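Colleague: fold the stuff below for me.
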Amino acid sequence: MADYRKAFRAEPGGKINLGKHDPSFTGKHDSEESAKKELAAYGDELFKQQGLLYAEHKRSVLVVLQGLDAAGKDGTIKHCFTVLNPQGVSVVGFKQPTAEELAHDFLWRIHPHAPGKGYISIFNRSHYEDVLVTRVHKLIDKATWTERYKRIRDFEALLAENGTTVLKFFLHISPEEQLARFAQRLDDPKRNWKISESDYSERALWDKYIEAFEDAIAATSVEDAPWYVIPSDHKWFRNLAVSQIMANTMEDLKLAYPKPTVDLDDIRRKYHAAEAEEKPGKKKG
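Modeller: Prediction:
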């Protein structure tokens, strides 16, 4: 079975050329049907690992989803993470900063949403918007986005030191697939609300966004917070790859249920043995 962590990881310290990553890759699978059983198995494993994470209450997981418009961030959340218990997971979408957020440093709005021990947080867009959109639209200069790469590395290192496993996914689609998805949004009444004219003006900046993503991924993919470039033209394969990487990474954490804080035999003697001998309300004699 292919290890998608090895296949799609952006190696720390290396350059990245997204043009050499095939967004239509599906590996050994030629259809959604052929991947269905494998995907279900990863979902079961994710559910199991989340239960251990929540019970152990020592570590946490942060998932960062980035990609161009229509890359499938919402779909990934829907299809990969609905298997999780809602009590232990939060999803945060980062849109254009508010006036209050702009009055602070760019990480100010991010840190409060980092996962606490036992929890999984999923970022739909993230702190990376501040080295992507701001760069493409020339709101910051090269010195600023380069400095922000360092701040991001430091921030994610702090999370890792506190027991947070950081996984970052770039959902890689082709311009042709993006345009096809825009057309679907136009034609499907249930998706009309997702389309806007700005989608097309942003699309015109495709090459600039790709360059910004390449630089950001290369500068911030490190051992404790790696980036994975996920082929995402085929939604079902995107879901398969993300689910496998998540499940295998959490399994490698060797999570375990904590030991009980009470004497179980004593509890059994006090309450269950007595219950067997005499039920509550039963009269003596």
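Colleague: going forward, measure contacts between C-alpha atoms and count neighbours the same way
Modeller: Fine.
Colleague: remind me, longest helix of the protein?
Modeller: Using DSSP state H, we find that the single longest helix of the chain is helix 32-56.
Colleague: what's next to that one, contact-wise?
Modeller: Outside helix 32-56, the residues that touch it by Cα atoms under 8 Å, 6 or more residues apart in numbering are 29, 59-60, 80, 83-85, 88, 117-119, 236-237, 239-240, 243-244, 246-247, 250-251, 255-258.
Colleague: so which of the residues you listed are in helices?
Modeller: 80, 236, 237, 239, 240, 243, 244, 246, 247, 250, 251.
Colleague: dump those into CSV; add distance to residue 132 and neighbour count as well.
Modeller: Shown next, in CSV, are those (distance: Cα to Cα, whole Å; neighbours: other Cα atoms under 10 Å):
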residue, distance to residue 132, neighbour count
80, 25, 23
236, 27, 20
237, 26, 24
239, 24, 23
240, 27, 24
243, 26, 25
244, 27, 23
246, 25, 21
247, 29, 21
250, 29, 21
251, 32, 16
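Colleague: and the furthest pair within those?
Modeller: 236 and 251 (22.3 Å; Cα to Cα).
Colleague: what distance separates stretch 264-279 from the centre of its chain?
Modeller: Counting by Cα atoms, centre = their mean, to the nearest Å, stretch 264-279 is centred 46 Å from the centre of its parent chain.
Colleague: just stretch 174-187 next, same as before
Modeller: Computed by Cα atoms, centre = their mean, the chain-centroid distance of stretch 174-187 equals 23 Å.
Colleague: buried ones in it, by neighbour count?
Modeller: 174, 177, 178, 179, 181, 182, 185, 186 (16 or more other Cα atoms under 10 Å).
Colleague: also this sequence, please, to line up against the first:
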Amino acid sequence: MEKIKTSHYRIEETVRLKDIPTLNTLGATEEELEEALSGERKKLAEFQNRMYAHGKYGVLICIQGMDTAGKDSLIREVFKDLNARGVVVHSFKIPSMLELRHDYLWRHYLALPERGKFSVFNRTHYENVLVTRVHPEYVLNENIPGIESVNDIGPEFWDKRFEQINNFEKLVAENGTLIFKFFLHISKEEQRQRLLRRLNKKSKNWKFSPGDLEERKLWDEYLKYYEEAINRTSTAHAPWYVLPADNKKACRLILADILYDELKKYKNIKEPQLDEDTMANLEYYKKQLEGE
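Modeller: As a prediction, this is how the structure comes out:
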């Protein structure tokens, strides 16, 4: 199996998504990929336990991708060995009426991880510079002062929104949130095949919507805005990683490997030490319990 190099996937300079491969099997069989992922899951679970005891950091994992990119199954398979109380998944849909009465980042602030925990965003605050750029009429639902029609939403509006997102991430990073942003990069042909499987497999029919085909027609537009968002917001404290997602099992392993490879660099995340008096009397406490 090929060695996974984090730097190969992290975006540190301007990229063109069309130039980045969407398929990488890592030269491994499905069984080898599953076995390797199992090992990475265990390491992530052990890290999360230490981080919880340490109590000073939280981890925010942002997952973005085109429809059918495999976000749901990736989240299920990568994080299923973590303590159920240590990881919270937030799936952001169309904003509710309550959410629309606040700024667009409000609901994401509420979902940030507690210290010691992982929060996984299935779709993220980046929808506000992706879906709304393809469909700018959605912005009108936010009731922003000075935005009365789509004609009021010009380049300066999006510049400001990127600035706000960068400031948001900088703020939370400076206060102990470790941020990882992953774009699951699939090909248009692979999406076609996955949509067909939804139609052909009865148990998957519920996932299909005719709207999926309408959005698919806007593929190039979405890719353009994904590319801009990634290039404008990949920073040292909140980097983007572009993962080849045509092979789901390899994509899951790459994400898990990158996540642990980066988290283990935080050598200061350790279980707290017992105070000297308690340490000195451990044998006494054990004898008390054994003598009951």
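Colleague: still on that earlier bit, the longest helix of structure 1 to helix 235-252, inter-axis angle?
Modeller: 30 degrees (axes from the mean of the first three to the mean of the last three Cα atoms, to 10 degrees).
Colleague: mean deviation of helix 32-56 of structure 1 from structure 2?
Modeller: In the superposition with structure 2, the average deviation recorded for helix 32-56 of structure 1 is 1.6 Å (mean Cα distance after the TM-score superposition for structure 1).
Colleague: what about residue 166 of structure 1, how many residues nearby?
Modeller: For residue 166 of structure 1, the number of neighbouring residues by other Cα atoms under 10 Å comes to 21.
Colleague: that's a strand at it, yeah?
Modeller: Yes. Residue 166 of structure 1: assigned to a strand according to DSSP: H, G, I helix; E, B strand; the rest coil.
Colleague: tell me how far residue 33 of structure 2 lies from residue 255 of structure 2.
Modeller: Per Cα to Cα, to the nearest Å, residue 33 of structure 2 is found 12 Å from residue 255 of structure 2.
Colleague: of these two, give the one with the bigger neighbour count.
Modeller: The neighbour comparison of residue 33 of structure 2 against residue 255 (other Cα under 10 Å) goes to residue 255, with 24 against 21.
Colleague: which stretches of structure 1 form strands?
Modeller: Along structure 1, the stretches classed as strands by DSSP state E are 9-10, 60-67, 89-93, 120-124, 164-172, 227-231.
Colleague: residues contacting residue 122 of structure 1?
Modeller: By Cα under 8 Å, 6+ apart, the residues touching residue 122 of structure 1 are 62, 63, 64, 65, 89, 90, 91, 92.
Colleague: so what corresponds to it in structure 2?
Modeller: Aligned counterpart of residue 122 of structure 1 in structure 2: residue 120 (TM-score structural alignment).
Colleague: which one of the strands of structure 1 lies closest to residue 139 of structure 1?
Modeller: Using Cα to Cα, the strands of structure 1 put strand 60-67 closest to residue 139 of structure 1, at 19.6 Å.
Colleague: look up how far residue 29 of structure 2 lies from the alignment partner in structure 2 of residue 144 of structure 1.
Modeller: Under the alignment (TM-score structural alignment), residue 144 of structure 1 maps onto residue 157 of structure 2. Per Cα to Cα, residue 157 of structure 2 is found 47 Å from residue 29 of structure 2.
Colleague: ok, residue 127 of structure 2 next?
Modeller: Using Cα to Cα, residue 127 of structure 2 is found at 34 Å from residue 29 of structure 2.
Colleague: again with residue 229 of structure 2
Modeller: With distances taken as Cα to Cα, residue 229 of structure 2 is found 34 Å from residue 29 of structure 2.
Colleague: what does residue 122 of structure 2 give?
Modeller: Residue 122 of structure 2 is 27 Å from residue 29 of structure 2, where distance means Cα to Cα.
Colleague: same check on residue 243 of structure 2?
Modeller: Taken as Cα to Cα, the span from residue 243 of structure 2 to residue 29 of structure 2 is 18 Å.
Colleague: now residue 191 of structure 2
Modeller: Counting by Cα to Cα, the gap from residue 191 of structure 2 to residue 29 of structure 2 is 22 Å.
Colleague: what do you get for residue 16 of structure 2?
Modeller: 29 Å.
Colleague: re the thing from before, so residue 243 and residue 29 of structure 2 - more neighbours on which side?
Modeller: Neighbour count, other Cα under 10 Å: between residue 243 of structure 2 and residue 29, residue 243 has more, with 25 against 13.
Colleague: how about the aligned partner of that one in structure 1: what's its closest non-neighbour residue?
Modeller: Aligned counterpart of residue 243 of structure 2 in structure 1: residue 230 (TM-score structural alignment). Excluding the flanking residues, the one nearest residue 230 of structure 1 by Cα to Cα, 6 or more residues apart in numbering is residue 171, at 5.1 Å.
Colleague: now swap in residue 128 of structure 2 and tell me
Modeller: residue 104 (7.4 Å).
Colleague: could you report the neighbour count for the equivalent of that neighbour over in structure 1?
Modeller: Correspondence of residue 104 of structure 2 to structure 1, assessed by TM-score structural alignment: residue 106. Using other Cα under 10 Å, residue 106 of structure 1 is surrounded by 19 other residues.
Colleague: ok, residue 106 of structure 1 touching residue 127?
Modeller: Yes. With contacts counted by Cα atoms under 8 Å, residue 106 of structure 1 reaches residue 127, the gap being 7.3 Å.
Colleague: and residue 266 of structure 2, what's its match in structure 1?
Modeller: In structure 1, the residue matched to residue 266 of structure 2 (TM-score structural alignment) is residue 253.
Colleague: its match and residue 165 of structure 1, how far apart?
Modeller: For residue 253 of structure 1 relative to residue 165 of structure 1 (Cα to Cα), the value is 9 Å.
Colleague: comparing these two, which residue is more hemmed in?
Modeller: A count of neighbours by other Cα under 10 Å puts residue 165 above the other of residue 253 of structure 1 and residue 165, at 23 against 12.
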